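[1] whatever this is, show me its structure:
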Amino acid sequence: MTNPKPVKLAIVYYSTYGTNHQMAEVAAEAAREAGAEVRLRKVRETAPQEVVNTQDAWKAQQERTADIPEATPDDMEWADAYLFSSPTRFGGAASQVRAFIDTLGGLWATGKLANKTFSAMTSAQNPNGGQETTLQTLYFTAMHWGSIIVTPGYTDPAIFASGGNPYGASVTATGQPLSEEDKASIRHQVRRLVEITQNLKG
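    Got it, this is the predicted structure:
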């Protein structure tokens, strides 16, 4: 019996100051350890460069991740599974993420986003800063695509230890490295996503 083909996972993120970049990196490492083939992609910055340049931390994050490719529709067509990570902006995903999603109409119209698994992660400055609504609105988008939503639920103690969000990993952005509890939650979520996707692939 031959080994099944590895799950192809596209991790798509936006990060202003670095939190969601950290989350995406942890997820990519865990996914590779679980046997997945991973494309780590950032969405294109849509804020004017002169605005980015006015904030040292924002500009530094841009420079730190200059070598990470930008997400394209090709990455979405290639993947079996999607993991999106976005900061919360007024209860929803960052406009940069929404701008990328708005480029996917052609793939949606031809059914090329359907029947693929989808999971999401987020961050905000405080625990009640809109994490749950951000994840839910991303899942609403996935429903329109016909994707299969895979949330962590309460399927591992790591979910409770990191704050107890069953919709997806949610981090309080402090400007510091991620806690071990947050990392464990992310790792569980992505392992579950890879496992369920592999089961669906057969």
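[2] every contact and neighbour count from this point should use C-alpha atoms.
    Fine.
[3] helix/strand/coil for the spatially most central residue of the chain?
    Residue closest to the average C-alpha location in the chain (CA atoms, centre = their mean): F84, at 2.2 Å. Look at F84: counting by DSSP: H, G, I helix; E, B strand; the rest coil, its state is strand.
[4] around S179, how many other residues sit close by?
    For S179, the neighbour count with other CA atoms under 10 Å is 12.
[5] and it, how far from A124?
    For S179, the distance to A124 (CA to CA, to the nearest Å) stands at 15 Å.
[6] and L104, by the same measure?
    Taking CA to CA, one finds L104 at 26 Å from A124.
[7] quick one more, to check against the first:
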Amino acid sequence: MSVKLAILFYSTYGTNHAMAKIAADAARAAGAEVRLLRIAETAPAEVVNAQDAWKAEAERQTDLPVATAADLEWANAYLFSAPTRFGCAPSQLRAFIDTLGGLWFQGKLANKAVSAMTSAQNAHGGQEATLLGLYTTFLHWGSIIVAPGYTDPAVSAAGGNSYGYSHTQGADMDDKTKAAIGHQTKRLIEIAAKLA
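    Just a heads-up that it's a prediction; the model follows:
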């Protein structure tokens, strides 16, 4: 069975959108069927439109489908990417997760491989807490967490977050970034294929 990977991202200014696209490219190169999906914006339009960078990123995403529960039912692997907000996942992603109770109740999120990535404005802005918080949710689902660990030199070269790739806002998305995201994505696909 081939891996069907749903890459679900929320991105205010473009960092997690870029990370998700890197992951999608790596997943396709590894032979996975990929759906690149944006998490719906829940902030009021007047708030988004009042910030030029936020508005521009929202416009860049309009060609991408919004994630739905049906996408999670379709997939046999998930990769989430979202910024850190006060040490947690942003409310937009939490609101989406809160819509998944029906799938969870039916066991349709269980036994699927899952991993996560994040970003923050500074290097110690709560990235690990965000990832661990998401992993707590995934444990409730019965999903199988596939963190990168220190299973490849690319993880340490890109900052060494064994829970999942984390990016510091404003830093270049260089070859080290691409290698770390690529490794995490390929590892997720490898484990998902074994589970399938």
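[8] so between L104 and A124 of structure 1, which is more surrounded?
    A124 (23 against 18).
[9] residue in structure 2 matching that one?
    Alignment note (TM-score structural alignment): A124 of structure 1 maps to A120 of structure 2.
[10] and that match, what does it touch?
    Contact partners of A120 of structure 2, counting by CA atoms under 8 Å, 6 or more residues apart in numbering, are 83-85, 126-127, 166-169.
[11] out of those residues, which sit inside strands?
    83, 166-168 (DSSP state E).
[12] list the buried residues in the longest helix anywhere in structure 2.
    Using DSSP state H, we find that the single longest helix of structure 2 is helix 175-195. For helix 175-195 of structure 2, the buried set under the neighbour-count rule, 16 or more other CA atoms under 10 Å, comprises 176-193.
[13] structure 2: strands as residue ranges?
    4-9, 33-38, 77-83, 113-120, 144-145, 166-168.
[14] so the last one corresponds to what in structure 1?
    Residues 170-172 of structure 1 are where strand 166-168 of structure 2 aligns, with TM-score structural alignment as the criterion.
[15] give me the mean distance between that stretch and structure 2.
    Here the mean offset of stretch 170-172 of structure 1 against structure 2 after fitting is 0.4 Å, by mean CA distance after the TM-score superposition for structure 1.
[16] enumerate the positions of that stretch that are buried.
    170-172.
[17] picking that back up, and of the contacts of A120 of structure 2, the nearest to L93 of structure 2?
    For these, the minimum distance to L93 of structure 2 (CA to CA) is 9.5 Å, reached by P83.
[18] tally of neighbours for that closest one?
    Using other CA under 10 Å, P83 of structure 2 is surrounded by 31 other residues.
[19] alignment lookup: it to structure 1.
    Match for P83 of structure 2 (TM-score structural alignment): P87.
[20] does its match touch N20 like I think?
    Yes. The pair P87 of structure 1 and N20 passes the contact test of CA atoms under 8 Å, sitting 6.7 Å apart.
[21] could you tell me which residues touch both of the two?
    Counting by CA under 8 Å, 6+ apart, the residues touching both P87 of structure 1 and N20 are 14, 122-123.
[22] and G126 of structure 2, how far is that from G133 of structure 2?
    11 Å.
[23] of those two, who's got more company?
    When neighbours are counted by other CA under 10 Å, G126 of structure 2 and G133 differ, and G126 comes out ahead with 21 against 14.
[24] quick check: closest non-adjacent residue to that one.
    Closest residue to G126 of structure 2 apart from its sequence neighbours, by CA to CA, 6 or more residues apart in numbering: G87 at 4.2 Å.
[25] from R44 of structure 1, how far out is the counterpart of K186 of structure 2 in structure 1?
    Superposed on structure 1 with TM-score structural alignment, K186 of structure 2 falls opposite R191. Here the criterion is CA to CA. By it, R191 of structure 1 lies 27 Å from R44 of structure 1.
[26] residue in structure 1 matching A18 of structure 2?
    In structure 1, A18 of structure 2 lines up with Q22, judged by TM-score structural alignment.
[27] so what's that match closest to, chain neighbours aside?
    L178 (7.3 Å).
[28] how about Y139 of structure 1?
    Using CA to CA, 6+ apart, the nearest residue to Y139 of structure 1 is I149, at 6.9 Å.
[29] try Q136 of structure 1
    Sequence neighbours aside, Y167 is the residue nearest to Q136 of structure 1 in space, at 7.5 Å (criterion: CA to CA, 6+ apart).
[30] what about stretch 117-135 of structure 1, start to end distance?
    End to end - CA to CA - stretch 117-135 of structure 1 spans 15 Å.
[31] my bad, stretch 60-80 of structure 1
    Distance across stretch 60-80 of structure 1, first residue to last, is 32 Å (CA to CA).
[32] how about the helices of structure 1, start to end?
    Under the criterion DSSP H, structure 1 contains helices at 19-33, 49-52, 56-64, 73-78, 95-101, 105-109, 131-145, 157-161, 180-201.
[33] the second one vs structure 2, mean deviation?
    Mean deviation of helix 49-52 of structure 1 from its aligned counterpart in structure 2 after superposition (mean CA distance after the TM-score superposition for structure 1): 0.3 Å.
[34] onto which residues of structure 2 does that helix map?
    The aligned range for helix 49-52 of structure 1 is 45-48, by TM-score structural alignment.
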